[in-house]
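# please find the sequence and the predicted model below.
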Amino acid sequence: MAKTKIIKRDARGVKMSLGYRITDVIIYALMGCVGIITLLPFLYIAAGSFATDRELTERAFFIIPRVWSLNAYKYSINNGNILLGLKNSFILTLFGTVVNMVLSTTFAYPLSKKHFKGRNFFLNMVIVTMLFSGGMIPTFMVLRAYGLYDSYWALILIGAISPFNMIIIKNFFQELPMELEEAAYMDGASEFRTFLTIILPLSKPVLASISLFYAVGYWNDYFNAMIYLQTPSKYTVQIMLRNIVLKASAISDIMMDYYDQNGAPPDKAVKMATTLIATVPILVIYPFVQKFFTKGVMVGAVKG
């Protein structure tokens, strides 16, 4: 009886040679090592936030603490207004991302039309803004003159449209089949209705990717919030983190009522706990947009 020869093939049905399979294994092994190396610092921060002062001093690196303590989190919540900062950052991130996406998509759509008169002129103006800016002091003076100082509008309007992100969206729109728009025009749809009912639903990959870029930018924004926000009740989570870190070095065992038998938390554990609190919320978003991320960026990055 003749033996059946088994041929290895990839997902596309292409025959895989022995060298190709070895290369594939090496690449996956290297990427796995890179992933582990990337994950280890985060695991150390997570473990250190639950550790005691003695363990942080004696052990240079660990991912599982011997003694678990919630004192660092108790201090961050009770003395740092971290929850208020999370609330403010969430509101700013949500509202700012919506404003950015509305302006970016409505600006990118007409520029994606090659028959649009003045298209090259507006594209050149966009590119100029990527190379030059008004500067920090003129921007501050303009925002203050318009009464936007100490408001979230100051953080939103100074970066309402990112030229780089807008160009990616424009290039993605250009890759969509023109026949779909022509069919909509023949059915009597206006430009605005075509944009809402056809273009945007087909652009979910790039919209999800760019929305993530904008959201992460707002969530991690520290410098602009420090300059344009003055009222403590409006501070974002990054400003709250700064205040907590500055106060952590002055933690005293006199405040024993807040803590357990392990005593006051070390300032290093407080820094790790606040870092984890500020990082986890934005990390939760990634699994929901991961399937759109690569497609949206790669297709939108094609020069058109």
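Sure, I can see it. Numbers count the residues shown, from 1 in each chain.
# contacts and neighbour counts: CA atoms only from here.
Noted.
# for the stretch 201-304 of the chain, which segments count as helices?
Listed in chain order, the helices of the stretch 201-304 of the chain (DSSP state H, counting those that start in this stretch) span 204-220, 223-228, 237-248, 267-283, 286-300.
# residues contacting Met178?
Under the criterion of CA atoms under 8 Å, 6 or more residues apart in numbering, Met178 has no neighbours.
# number of nearby residues for the nearest residue to Lys15 once chain neighbours are set aside?
Here the nearest residue to Lys15 in space, its sequence neighbours aside, is Arg9; by CA to CA, 6 or more residues apart in numbering that works out to 4.5 Å. Using other CA atoms under 10 Å, Arg9 has 12 neighbouring residues.
# hmm, Met16 and Arg9 touching each other?
Yes. The pair Arg9 and Met16 passes the contact test of CA atoms under 8 Å, sitting 5.1 Å apart.
# just checking, Tyr222 touches Gln238?
Yes. Between Tyr222 and Gln238 there is a contact at 5.6 Å, judged by CA under 8 Å.
# hold the first one in mind and look at this next one:
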Amino acid sequence: MVTHAPRPTAELKAATPRRTIGMRDSRGYRVFRVANAAALIALCALMLYPFITVLAQSFSSEGAIKAGKVSFLPVGFNVETYRAVVGDGTFWRNYANTFTYTVVGTLIAMVLTTTFAFVLSKPHLRGRNLLIGIAVFTMFFNGGIVPNYVLISALGMKNTMWSIVLPGAMSVFNLLVMKSFFESLPKDLEEAAQIDGLGWFGIFFRIVLPLSKAIIATMVLFYAVAYWNDWFAAFLYLDQSDKFPVTLFLRNLIAGASTTASEGAAAAGTTTAAVSANIQAVTMILTIIPILCVYPFVQRHFVKGVMLGSVKG
């Protein structure tokens, strides 16, 4: 019996492949990263500048706003306007209306979008291409303002919440993104569920929706922001001020200030114009606070949801 001597340690080390050492970034790539970071920082600063200016104006005195001294920091610290706006019952009534419209509208929109997208994601559906074509057609063509106004009035929805909620209840863009996401889900899960006796409703509620948290969070954010910021539908279909959303309240406030300025109140109304600018800034800040509070909770799902829904055309 022949025994083989163990390999020497040096020979073992020579036979062991060396660990690949990462290459250093080239000088051009480092320059690109620095330039890219500088460009992104400049872009972020450019986008944040209006918000910071409005925030500074909301805490500034009327005289400082009139003199154009407010940029990044408040001048002549003032919280009286906040107290006045917070104490305005009309503002809070319109605020509650906006909250109601946003919650109800987003709920209806999500029900319609998820169910329709799930149906369109099935290749065996008869008339699937026709339904997709009809949906895409509405992205490029609509009846126009006057026919829509006549339709809303004829349906008896004028001066009601439904005139705000229903016309925009489904975004075709969101529908197509969610349809693409549903198509990317593994088909084996549905087949296994059908073998276990689940119907289409069971598959949708117990399998598809739990796997779609990222895209659902993204669509909720899209719809909520759209309903929260919308004022034009209320401007067209609502005549009663107690049903206005807060965005229309803000629009009327800005329009009133612009009208006052255009009528030549420079001699006796410059202070009034400054007060109006201060009220506008305060109202804007109070209006965007809820959306700013929503973003942190869905931000981690936002990019993931959009990218997952954009994999397929």
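Sure, I can see it. This is a predicted model, so every value here is computed, not measured.
# which one's more surrounded, Tyr222 and Gln238 of the first structure?
Legend: neighbour count by other CA under 10 Å for Tyr222 of the first structure and Gln238, higher for Gln238 (23 against 18).
# now which residue in the second structure aligns to the more buried one?
If you follow Gln238 of the first structure across to the second structure using TM-score structural alignment, you land on Thr247.
# residue contacts, the residue nearest to that match when sequence neighbours are not counted?
What sits nearest to Thr247 of the second structure in space, not counting adjacent residues and going by CA to CA, 6+ apart, is Trp231, at 5.5 Å. Counting by CA under 8 Å, 6+ apart, Trp231 of the second structure touches 245, 247-248, 251.
# distance of Trp231 of the second structure from Ala273 of the second structure?
Taking CA to CA, to the nearest Å as the measure, Trp231 of the second structure and Ala273 of the second structure are separated by 23 Å.
# next one: the most centrally placed residue in the first structure from Met272 of the first structure, what distance?
Nearest to the mean C-alpha position of the first structure, by CA atoms, centre = their mean, lies Val216 at 2.4 Å. Note on Val216 of the first structure: its distance to Met272 of the first structure, by CA to CA, is 20 Å.
# same thing with Met136 of the first structure?
32 Å.
# so those two - more neighbours on which side?
More crowded of Met136 of the first structure and Met272, by other CA under 10 Å: Met272, with 22 against 10.
# identify the residue nearest the alignment partner in the second structure of Leu83 of the first structure in space, chain neighbours excluded?
Under the alignment (TM-score structural alignment), Leu83 of the first structure pairs with Trp92 in the second structure. Spatial nearest neighbour of Trp92 of the second structure, chain neighbours left out: Val86 (7.5 Å); criterion: CA to CA, 6+ apart.
# I'd like to know how many residues surround that neighbour.
By other CA under 10 Å, 15 other residues sit near Val86 of the second structure.
# now swap in Lys204 of the first structure and tell me
Lys204 of the first structure: 16 surrounding residues under other CA under 10 Å.
# find the nearest non-adjacent residue to it, please.
Phe292 (7.3 Å).
# and the one you found, what pairs with it in the second structure?
Aligned partner of Phe292 of the first structure by TM-score structural alignment: His301.
# list the contacts for that match?
The contact partners of His301 of the second structure, by CA under 8 Å, 6+ apart, come to 213-215, 217-218.
# 7 Å instead?
When the contact criterion is CA atoms under 7 Å, 6 or more residues apart in numbering, the partners of His301 of the second structure are 214, 217-218.
# Ser310 of the second structure now?
Residues in contact with Ser310 of the second structure, defined by CA under 7 Å, 6+ apart, are 177, 180.
# in the first structure, what residue corresponds to it?
By TM-score structural alignment, Ser310 of the second structure lines up with Ala301.
# look up how far Gln238 of the first structure lies from its match.
Separation of Ala301 of the first structure from Gln238 of the first structure (CA to CA) stands at 31 Å.
# need the overlap of contacts for Arg9 and Met16 of the first structure.
Here Arg9 of the first structure and Met16 share no contacting residue, scored by CA under 7 Å, 6+ apart.
# what comes into contact with stretch 177-185 of the second structure?
Contacts of stretch 177-185 of the second structure (CA under 7 Å, 6+ apart): 117-118, 120-121, 215, 308-310, 312-313.
# buried members of these into ChimeraX, please.
Buried members of the contacts of stretch 177-185 of the second structure, defined by 16 or more other CA atoms under 10 Å, are picked up in ChimeraX with:
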select :117,118,120,121,215,308,309,310
